[in-house]
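S.K.: Provided below are the primary sequence and the corresponding predicted coordinates.
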Amino acid sequence: MRIPEIPIGGRKKVVPSDVILFEAEINYTRLHLSNGQYVMVATTLKKLEKSFSPFRFIYRTHKGFMVNLNFVQSLESNEVTLKNNRKVLVSRRRRELLLKNMGEMNYKV
């Protein structure tokens, strides 16, 4: 089954599995892609969170970040290290659910 492209703002679309990280910047969001590029869109992280909600591997770790759990390398007390060596904060309130989601997806924590 092919994963559909999700509209991210304007005429831009992206395949969810290609996004490593969503990073909020006021009313814009920077999407870090698996090919090393990034895309800046004039869409809030909250709107993108709703669009990507059907995909369980996309998880909001903090008010300013959403990550693709397929690219998580390690999880420490308050941050996640991604495979591109980027460290992302995890809020205290979202940490327990993150551990649960990673456990359901058979990740080693």
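M.R.: Here it is on my side, so go on.

S.K.: C-alpha from now on. contacts and neighbour counts both.
M.R.: OK.

S.K.: I'd say residue 14 and residue 20 touch.
M.R.: No - using CA atoms under 8 Å, residue 14 is not in contact with residue 20; the gap is 11.6 Å.

S.K.: another structure for you, compare them:
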Amino acid sequence: MKIAIVDDEIHCIESLEMDLESLESEHEIVFKTSNPLEALENLPKLKLDILFLDVEMPKLNGFELLDQLHKLNFDVVFTTAYSQYALQAFKNKAFSFLLKPVDVDELAEVLASWETDQKKRSVLLDEIAVKELLEKIKYEGYVKSKIAIPTVNGFEFLKVEEIMYCQSENNYTRIHLQCGEHKLISKTLKDVEKTLTNYMFLRIHQSYLINPKFLKQYHKNDGGYVVMDNGNSLPVSKQKRHLLTEFYDIISRD
């Protein structure tokens, strides 16, 4: 926790330093001054977490100082002997407000609250970063080419274009790949179908979901079945025959 203190009364700076040292929080005072003009020059150059800022100061009060700082990359805790400044402090987006003489317990509460707030911000930033990454991946077409399947140690990424068909095995699904390999995962075919819903896979039977890219033949006789590129024959249920007819109509259009 990197801290700066700006107060025109030197004894107030020293007192706050002593109070901070009495607490168990890990912190470093990287800047302190009794001259607000010096603070105006140096604060933008610092890597800072919290600024303890007095309100009543000659030449430039605390609010005026903040107004002249175009961008704040730190949180502000106002310290003043005058409670009437509290409302104005929070209007200036202060993180907190401490009345002089500063109570050590209240100071500890402010620091603890700041640390809790930082953790929340960190989680939020992580979530935002992940969402931005997913949007970028989606935009670049990566999501359209791969899916993640669970494994014992984590996930394995499969190219959608290499999935020939998926076969239900009770509460599991066996994924058959173009290379002849197959992956058994602990997801139902219904769940896998949801994952592949945007990839034009066809659910031709209660037990089969196929990639039409590998569809070689469709036979209407013998109850209806398809032949895949690897020579395997898969049944087609009566309720799903219209899907193959519609698929044929689509790919036959000019």
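M.R.: Nice, I can see it. These figures come from a predicted structure and were not determined experimentally.

S.K.: TM between them?
M.R.: Here the TM-score for the pair of chains, by TM-score structural alignment, normalised by the length of structure 1, is 0.88; 106 aligned residues with a CA RMSD of 1.6 Å.

S.K.: hang on, the earlier thing: who has more neighbours out of residue 14 and residue 20 of structure 1?
M.R.: Neighbour count, other CA atoms under 10 Å: between residue 14 of structure 1 and residue 20, residue 20 has more, with 25 against 16.

S.K.: structure 2: which residue goes with that one?
M.R.: With TM-score structural alignment as the criterion, residue 20 of structure 1 lines up with residue 164 in structure 2.

S.K.: residue 61 of structure 1 now?
M.R.: Taking TM-score structural alignment, the alignment pairs residue 61 of structure 1 with residue 204 from structure 2.

S.K.: got the contact list for the counterpart of residue 5 of structure 1 in structure 2?
M.R.: Under the alignment defined by TM-score structural alignment, residue 5 of structure 1 corresponds to residue 146 in structure 2. Listed by CA atoms under 8 Å, 6 or more residues apart in numbering, the contact set of residue 146 of structure 2 reads 157-160.

S.K.: can you tell me how far the match of residue 20 of structure 1 is from residue 213 of structure 2?
M.R.: Note on residue 164 of structure 2: its distance to residue 213 of structure 2, by CA to CA, to the nearest Å, is 8 Å.

S.K.: tell me, how many residues neighbour residue 26 of structure 1?
M.R.: Around residue 26 of structure 1 there are 11 other residues, counting by other CA under 10 Å.

S.K.: cool, and residue 12 of structure 2?
M.R.: 19.

S.K.: spatially central residue in structure 1, please.
M.R.: residue 67 (2.2 Å; CA atoms, centre = their mean).

S.K.: does that one touch residue 58 like I think?
M.R.: Yes - between residue 67 of structure 1 and residue 58 a contact is recorded at 5.6 Å, counting by CA under 8 Å.
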